[in-house]
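1. Provide a 3D model corresponding to the input given below.
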Amino acid sequence: MDRIAITGGARLAGRIPISGAKNSAIKLMAASLLTEEPLILTNMPRLADTRFLGRLLTRLGTVVEESDDPSADVVTAGQTMSLTTREIVSGFASYDLVRQMRASFNVLGPLVARTGQAKVSLPGGCTIGARPVDLHLKALEALGARIDLHEGYVYAQAPRGLIGAEIEFPFVSVGATEHALLAAVLAQGTTVLKNAAQEPEIADLAECLNKMGAKVSGAGTPTITIEGVSRLGGARHAVIADRIEMGTYALAAAMAGGEVRLTHARPELIDALSAKMIEAGVGVTRHDDGVTITRDPAARLKAVEVTTDPYPGFATDLQAQFMALMTLAEGESLVRETIFENRFMHVPELGRLGADIAVHGGEARVRGVDALEGAQVMATDLRASVSLVIAGLAARGETTVNRVYHLDRGFERLEEKLSACGAVIRRIKGDGEPDE
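-> Predicted coordinates for the structure are as follows:
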């Protein structure tokens, strides 16, 4: 397995381009199952997760073609992906494929919407929490699908097609909102999703579906209305910038100190984070295409309190990274996690670097220390792994992050982007692929 080694203490200075959003790209790829015409996605990130889903879609009948602009800087230019599903050759998504990436479960709705049936493996457990798919299945049942569970698989049938319905989610769920949206666009009649998630990635998915001929309104608000259509066509769509990557590099720049400009991004998507960074003493300057982060590493950060919430609140996917920043803040910070019940697994690893963190249920109290010390640490999930990299940027000596295949799931060319700004970071190649 690969490892990443970081020698801390280097200030960062330069520019980091933000890639297309992973959380949007994989749902847009699933939308290609809804039409027999080509769906062309630009600004696509090059990630392990998009490769995993591409393999699954190929098994289902999609022709996946990837290309780069030969005249563009490979670090700044997103990939172009063409997905054409002229015919669904299989409605079966096996456990071996679905287990590699939880979001691949979202092929279920498009398959049922287009062909009337599908057999898809349940995604199984998750290291950061249970994340059950019951809301996904209840939404499909509300749309008229018959759902049967047998030996770890979901059998879904709607031989006469899906029927529009009013669906009110008992709590906000990004995955269930996206899944219901993907299924309802081909349903007969009108579907109304209430208490829907408001994430920018959902609005991005709706924009793409509308380009394909869908009739979706209200995406990005708690109520989404979908007027079903009989068929969808092809389209060309640019993936929205990754707000989690933008926030991660903003926190990396704040941790290391210096001045870094993040480009190809929408700064308003991290307003909740920016407010907390400013409160902590970090300089945040917005631009039309991004944000500039400045901090004098000689000036002590201030402890702040954060609580994760659905968008537009403080993103749970930035909680671990922000906690890393608070390990060096003066005073005691409080981090409340309200989205996932097991998302503090990075705490013991930060402790190996000298952080002083106490966890009580869904709260973590972070008492700032004068300095962190480099050590061997282990990545436990995608966002936790990058929090260790962020901590390593400021730790004395060398920090080695093991099991970085988690990082490759969601961060494109991490070492290249950081080293271009002066970070002393390198990848140590391992033997073979991890057993996931």
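2. all contacts plus neighbour counts: C-alpha atoms, from now on.
-> Noted.
3. neighbours around residue 345, how many?
-> Residue 345: 16 surrounding residues under other CA atoms under 10 Å.
4. which residue packs closest to it, ignoring adjacent ones?
-> residue 380 (6.8 Å; CA to CA, 6 or more residues apart in numbering).
5. what's the answer for residue 366, then?
-> Excluding the flanking residues, the one nearest residue 366 by CA to CA, 6+ apart is residue 357, at 4.5 Å.
6. can you tell me the SS state at that neighbour?
-> strand (DSSP: H, G, I helix; E, B strand; the rest coil).
7. circling back to that earlier point, for the residue nearest to residue 345, give me its contacts.
-> The neighbours of residue 380, taking CA atoms under 8 Å, 6 or more residues apart in numbering as the test, are 127, 345, 346, 403, 406.
8. what is the nearest of those to residue 85?
-> residue 406 (29.5 Å; CA to CA).
9. my guess is the closest one contacts residue 382. True?
-> Yes - in this structure, residue 406 is within contact of residue 382 by CA atoms under 8 Å, at 4.7 Å.
10. please name the residues that touch the residue nearest to residue 366.
-> So residue 357 contacts 327, 347, 351, 364, 365, 366, 367 (CA under 8 Å, 6+ apart).
11. state the distance from the second one to residue 364.
-> Put plainly, it is residue 347. Using CA to CA, to the nearest Å, one obtains 9 Å as the distance from residue 347 to residue 364.
12. I'd like the structure of this one too, to check against the first:
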Amino acid sequence: MKQIKIRGGKPLSGTVTVSGAKNSAVALIPAAILADSPVYLDGVPDIQDVHALIEILEIMGVKASFDSNRLVIDPSEMVSIPMPSGKINSLRASYYFMGALLGKFGSGVVGLPGGCYLGPRPIDLHIKGFEALGAHVTTEHGATYLRTEEEGLTGNRIYMDVVSVGATINVLLAAVKAKGKTIIENAAKEPEIIDVATLLNNMGASIKGAGTNEIRVEGVETLHGCRHTIIPDRIEAGTYLALAAAVGGGITVNNVIYEHLESFLAKMQEMGVKMTVKEDSIQVLPVSEPLHPISVRTYPYPGFATDLQQPITPLLLLAGGESFIEDTIYQKRINHIPELVRMGAKAKVEGNMIILEGIAQLKGATVEASDLRAGACLVIAGLLAEGETTILNVEYILRGYDHIIEKLSGLGADIEMLDLPDSAELGEKA
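-> Alright, predicted model coming up:
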């Protein structure tokens, strides 16, 4: 158990560099097992989810080495081992092994995924896609069993009833070696899907249309190793941009793809945040005038990302008047609100709407991260707050933010991570 202590209320400045995309990495790693020779992934973030996936690879006999953000995956001696429980249950992205194992072996046993609780997140669409390709899928004793007949998977036309990043990628992984053509309709368009398709094409797959609502896959018999660099993490970038506007005395965020953040940056500009956009960096200038309240509604890409509604929340508390957030993707993504209230925020939830009223000052308190992006929200709030903030459950934060303590310290933040003794009394929250 660890905790983060922040002594806030001081402006930060300098430069911070965004790591490779967490939401890409957790799909690219399972995708790599489809190859029959080593895959070299550069720009892999050093986060807990990546280390958990590496452990899963090693259980299956895959050789993996991770150093200086380069991950080498050699699946040439991989075996299909049933994984009904254990590490496979620890993160949401473990479900990508379903599609990858189906594509590679035509069968697999994978425990139901874990990760942050953001309300019900069923995998029905994934199963529907697998079954359309000819797989038999059953759930037994808390695990998903995937099987195919002797002739293997066959391409098909698959319509996604709901736009889903996870289901789009999972069906893609299963379809790349299926016989014939697969067409995924109403596919998700996120940059991470393009990243996965790029890797697979570099491995010898035939995928067209990634990034549009219709992806076409012509099945191939074999896939080979390759080298691939992961795209920058747009959610990490958005988090540091929101932080820069909230507590910055001039912060430059490097390794950014502007097009991946257009809807988010449009809302920052609507608030009155001044930014200088360059080829692969964005400088956030010190806020010198009162910020305007805004309304945010999350949508699938290219709309405002659900993963960024929590990190932008502390910034909205600095605006004069009421701001509103409606998360149409995960309506239960609201657990950061009671924690902000502990810090003095005027915030409430009415139905599916988060209502925030601008305040003069947050105050340090002991708070708990309930999920990955809620943790990022509380870090920004702690940097804003007067006095000391202690954040518990920081394991959530470490799942998705590469070297966050070092990066914030480099900007001048007074922040440290401490081990929490097993016998520690957490006490009553302030």
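13. between residue 347 and residue 364 of structure 1, which is the more surrounded one?
-> residue 347 (22 against 18).
14. show me where the stretch 101-250 of structure 2 has its helices.
-> Using DSSP state H, counting those that start in this stretch, the helices of the stretch 101-250 of structure 2 run over residues 124-132, 165-175, 191-202, 234-247.
15. would you convert the ones you listed into TSV that also reports distance to residue 39 of structure 2 and mean neighbour count?
-> Below are the helices of the stretch 101-250 of structure 2 laid out as TSV (distance: least, CA to CA, whole Å; neighbours: other CA atoms under 10 Å):
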stretch	distance to residue 39 of structure 2	mean neighbour count
helix 124-132	25	20
helix 165-175	15	26
helix 191-202	9	23
helix 234-247	24	26
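16. ok, which of these comes nearest residue 63 of structure 2?
-> Using CA to CA, these put helix 191-202 closest to residue 63 of structure 2, at 18.8 Å.
17. comparing the closest one with structure 1, how large is the average distance?
-> With mean CA distance after the TM-score superposition for structure 1, helix 191-202 of structure 2 departs from structure 1 by a mean of 0.4 Å once superposed.
18. can you find the partner of the residue nearest to residue 345 of structure 1 in structure 2?
-> Using TM-score structural alignment as the criterion, residue 380 of structure 1 maps onto residue 370 of structure 2.
19. from residue 345 of structure 2, how far out is its match?
-> Counting by CA to CA - residue 370 of structure 2 and residue 345 of structure 2 are separated by 17 Å.
20. now residue 142 of structure 2
-> 40 Å.
21. repeat that for residue 245 of structure 2.
-> Residue 245 of structure 2 is 18 Å from residue 345 of structure 2, where distance means CA to CA.
22. is it true that residue 365 of structure 1 lies in a strand?
-> Yes - the assignment for residue 365 of structure 1 by three-state DSSP puts it in a strand.
23. what's the closest non-adjacent residue to it?
-> Counting by CA to CA, 6+ apart, residue 334 is the residue found nearest to residue 365 of structure 1 once chain neighbours are left out, at 4.7 Å.
24. what's the one you found aligned with over in structure 2?
-> In structure 2, residue 334 of structure 1 lands on residue 324 (TM-score structural alignment).
25. that match reaches residue 296, doesn't it?
-> Yes - contact status for residue 324 of structure 2 versus residue 296: in contact at 6.1 Å, counting by CA under 8 Å.
26. these two: which has the busier surroundings?
-> Between residue 324 of structure 2 and residue 296, residue 296 has the larger neighbour count (other CA under 10 Å), namely 21 against 18.
27. which one in structure 1 is aligned with the more buried one?
-> So residue 296 of structure 2 corresponds to residue 306, using TM-score structural alignment.
28. out of the contacts of residue 357 of structure 1, who's nearest residue 96 of structure 1?
-> Closest approach to residue 96 of structure 1 among the contacts of residue 357 of structure 1 (CA to CA): residue 347, at 30.5 Å.
29. which one in structure 2 is aligned with that closest one?
-> Aligned partner of residue 347 of structure 1 by TM-score structural alignment: residue 337.
30. please report the distance of its match from residue 238 of structure 2.
-> In terms of CA to CA, residue 337 of structure 2 sits 19 Å off from residue 238 of structure 2.
31. now name the helix or strand holding the residue nearest to residue 345 of structure 1.
-> Residue 380 of structure 1 belongs to no helix or strand when assigned by DSSP states H and E.
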